[in-house]
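Novice: need coordinates for the below:
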Amino acid sequence: MGKLLVTGGAGFIGSNFVRHILENTEHSVTVLDKLTYAGNRANLDGLDPRRCELVAGDITDAELVDSLVRDSDAVVHFAAESHNDNSLRDPWPFVHTNLIGTYTLVEAVRHHGTRFHHVSTDEVFGDLELDDPAKFTEETPYNPSSPYSSTKAGSDLLVRAWVRSFGVAGTLSNCSNNYGPYQHVEKFIPRQITNVLSGSKPKLYGAGHNVRDWIHADDHSAAVLRVLEAGEIGRTYLIGADGEADNLTVLRTILRLMGRPEDEFDHVTDRAGHDLRYAIDGERTRQELGWEPQFTDFESGLRNTIEWYTEHRDWWEPVKEATEAKYREAGQ
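Specialist: Next up is the predicted model:
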């Protein structure tokens, strides 16, 4: 692999992956990103233009996708509409990007015989009971609950079908909730951090008992690279860092780390169909690929993330007010 095509590489997880590639390998990268509200040219600032090229375009544009895939040695597919609240307000962009976009990509890699890795989410499995000792595994049946997770589940199945029916050299990964630098302020952790930094109270859905399994974006990037390098074609790899925590605990930890009282937040209307608990069993991935997360202390990772948002106000402040206005309209 010399030249990678990274879809959604100007978004949160994609841009962290691009930075990881340029810092840890000799590969060059072409980023294909539609640059919607969640994609940001600034996420790629400071990268060597001789090794990283940004192409503004849509993954549903078959002609553009075909030309980029033809010139690439491998494709890593991050591009997706990914915010549950937005999918409940308007499902169509999720159908368009997550399903039609993935179809366009797998057709292009089929035509050119290009290595393909598809990045997905643990939300395709639905949720677990709060007191259930089980975790999601590679054998867990799909049971998505929102337009976001259902279209991601559909995109996973497209990739699997193209691997089986057409011999596409593809792998998949399902990852738990990511956090870290460059994450849009609509997401749970950066929303709370930037609320404190901007002088307003953080917001908590309902009672905050919902549990997420957190992983730092740097660890996710390292795991995806290992799958790309050593993964078995046709396999699905679960990526997690054993970072389960309920939303109330995460919020109180953020407040404490930022020197604020742990009860200084507002309860807001809960999300419709809010999944209870996600938990990834990533042991097989670790054993087979030799990958281990580095941010095993969630509090340390949160401190790292808080520092980044504190030092990069110019990155998030221009979109903060508009984001909060949308939440206010929804009573959140």
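Novice: use CA for all of it now, contacts and neighbours both
Specialist: Will do.
Novice: state the distance from A223 to P318.
Specialist: Distance, A223 to P318, using Cα to Cα, to the nearest Å: 32 Å.
Novice: quick one: which of those two has more around it?
Specialist: Counted by other Cα atoms under 10 Å, A223 and P318 do not tie: A223 has more neighbours, with 26 against 10.
Novice: wait, a helix at that one?
Specialist: Yes - counting by DSSP: H, G, I helix; E, B strand; the rest coil, A223 is found in a helix.
Novice: excluding covalently adjacent residues, which one is nearest to G170?
Specialist: F116 (4.6 Å; Cα to Cα, 6 or more residues apart in numbering).
Novice: what number of residues lie near E324?
Specialist: So E324, with other Cα under 10 Å, has 16 neighbours.
Novice: next: R70.
Specialist: R70 - counted by other Cα under 10 Å - has 16 other residues nearby.
Novice: do you have the strands of the stretch 151-300 of the chain handy? List them.
Specialist: Assigned by DSSP state E, counting those that start in this stretch, the stretch 151-300 of the chain shows strands spanning 170-175, 177-179, 203-205, 211-216, 236-239, 244-246, 266-268.
Novice: what helices or strands is the last one leaning on?
Specialist: Strand 266-268 is packed against strand 203-205, with contacts defined by 3 or more Cα pairs under 8 Å, 6 or more residues apart in numbering; DSSP states H and E.
Novice: please generate a structure for the following sequence too, so the two can be compared:
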Amino acid sequence: MKIITKILIILLSINVMASEIAIVPPHDVLDEFLEDEVNFSQIDSLSESIDISKIRYRKYKPKEYIRTDPLIPENFYASLTKNSKLIKLDGNEVFYNERKVYVKAREIYYGGKWSYILSKDGSIKYKTHTKNLTSVQDIIKLRSTIPADKTYPVKTQNHTSDKVLPLQTHLLFRNDTSNMSYVGQNLGYSDGNANSNTVSVKLYYESFLPVDFGLVFDYQYGVLNFEDSSESIWNAAYFGPTAKYTFYDRGSFALNTQLAVKKSLFFNASDNGQKISFSTLLWQIGLEALYKTSYGNISLGYENSFIRSSVKSELPGQAPISPEKTTMTQSSFSIGYQFTWNL
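Specialist: So this is what the prediction gives:
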């Protein structure tokens, strides 16, 4: 009987083992991969079963860590909560503040549990829990920056200011050579070449503009020479606006160009005691070189002028040769002295 029982137990054991190793229907390979330990053979089998070419992998760009805070925590103003625990670093004495006070503090470490309390001279004497401190830095920025201990005088209703008008003055002497044929014709001659000297005064206002504007006054005295060796004396005065542009200025040397339009105040020519008057408008353009010294500027220049003239009064018993306006020319060399003064 015992033998039959052992045989039955062996047969039942074999049946159980056969059921445990029986082949089950195939399952998802991914589940097998997730259940077992990762190895290269399983990765290869997964690659055969899954089309990895259709899988998109998200690319992550690593961020470089850059510390924006200083290496040592900065001092800040804060309010210390009432009854906060304070530990004196020298001797580890512990006490509690009886009221809220404003202090200058600094964290021992960024985000640390403890913070230092600084004395008025900036030295570290105490420490407390950081949670006891409330920063007031943003509130301090709202304070007025006007010193409280400084007294400002009351502003009056009357205000004065000194205004300076810088004037640049040119004193010039010119030697002129002119073609005064129109004047000679009205004096009864066929020609008229003139040599004259001119004294000129120019005033320019020195402004922030690249061009200086001003006024000019000329007095001219000359002699008309004719073919028959006779002479006629003439004189004139001009007044008008002028402008100057300095296109080169380096060191003690400068170059400028000038333009002036001058109207005659009078223009008189006399011959044998008879006087004839003209009305003229003079357009003048010139080039001037300046040499700067500590006592003022010395100038040398050349000017060319076009004189538009007409007879204002003729000789007694003689009609004007040409009642129409006629243009005459004049060339000049000048030497001068320039200085600036304030009005």
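Novice: overall similarity of the pair, as a TM-score.
Specialist: Once superposed, chain against chain, the TM-score is 0.20 (TM-score structural alignment, normalised by the length of the first structure); 114 aligned residues with a Cα RMSD of 6.7 Å.
Novice: a markdown table please, covering the strands of the stretch 151-300 of the first structure and showing mean neighbour count and distance to R252 of the first structure.
Specialist: What follows is the strands of the stretch 151-300 of the first structure, written out as a markdown table (neighbours: other Cα atoms under 10 Å; distance: least, Cα to Cα, whole Å):
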| stretch | mean neighbour count | distance to R252 of the first structure |
| --- | --- | --- |
| strand 170-175 | 25 | 24 |
| strand 177-179 | 22 | 16 |
| strand 203-205 | 19 | 10 |
| strand 211-216 | 24 | 14 |
| strand 236-239 | 26 | 26 |
| strand 244-246 | 18 | 10 |
| strand 266-268 | 15 | 12 |
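Novice: now render those strands as JSON lines, adding distance to I306 of the first structure.
Specialist: Output for these, formatted as JSON lines (distance: least, Cα to Cα, whole Å):
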{"stretch": "strand 170-175", "distance to I306 of the first structure": "22"}
{"stretch": "strand 177-179", "distance to I306 of the first structure": "11"}
{"stretch": "strand 203-205", "distance to I306 of the first structure": "17"}
{"stretch": "strand 211-216", "distance to I306 of the first structure": "13"}
{"stretch": "strand 236-239", "distance to I306 of the first structure": "23"}
{"stretch": "strand 244-246", "distance to I306 of the first structure": "17"}
{"stretch": "strand 266-268", "distance to I306 of the first structure": "20"}
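Novice: closest one to H111 of the first structure among those?
Specialist: When those are compared by Cα to Cα, strand 170-175 sits nearest H111 of the first structure, at 13.3 Å.
Novice: packing partners of the closest one?
Specialist: strand 115-121, helix 147-166, helix 217-230, strand 236-239.
Novice: make a markdown table out of the ones you listed and add distance to C175 of the first structure.
Specialist: As requested, those are exported to a markdown table (distance: least, Cα to Cα, whole Å):
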| stretch | distance to C175 of the first structure |
| --- | --- |
| strand 115-121 | 5 |
| helix 147-166 | 12 |
| helix 217-230 | 8 |
| strand 236-239 | 5 |
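Novice: just those: most buried one?
Specialist: strand 236-239 (a mean of 26; mean count of other Cα atoms under 10 Å).
Novice: from the contact counts, what lies against that strand?
Specialist: strand 170-175, helix 217-230, helix 283-289.
Novice: CSV for those, including distance to F188 of the first structure?
Specialist: Shown next, in CSV, are those (distance: least, Cα to Cα, whole Å):
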stretch, distance to F188 of the first structure
strand 170-175, 17
helix 217-230, 15
helix 283-289, 27
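Novice: out of these, which is closest to P93 of the first structure?
Specialist: strand 170-175 (21.1 Å).
Novice: is it correct that T177 of the second structure is in contact with S334?
Specialist: No - with contact defined as Cα atoms under 8 Å, T177 of the second structure does not count as touching S334 (11.9 Å).
Novice: residues touching V103 of the second structure, list them.
Specialist: Contacts for V103 of the second structure (Cα atoms under 8 Å, 6 or more residues apart in numbering) come out as 77-80, 117-118.
Novice: picking that back up, closest to S28 of the first structure out of the helices and strands packed on strand 236-239 of the first structure?
Specialist: Ranking these by proximity to S28 of the first structure (Cα to Cα) places helix 217-230 first, at 13.5 Å.
Novice: now do the contacts for I233 of the second structure.
Specialist: 221-224, 269-271.
Novice: leaving out chain neighbours, which residue sits closest to it?
Specialist: Residue nearest to I233 of the second structure in three dimensions, not counting chain neighbours: V223, with 4.6 Å by Cα to Cα, 6+ apart.
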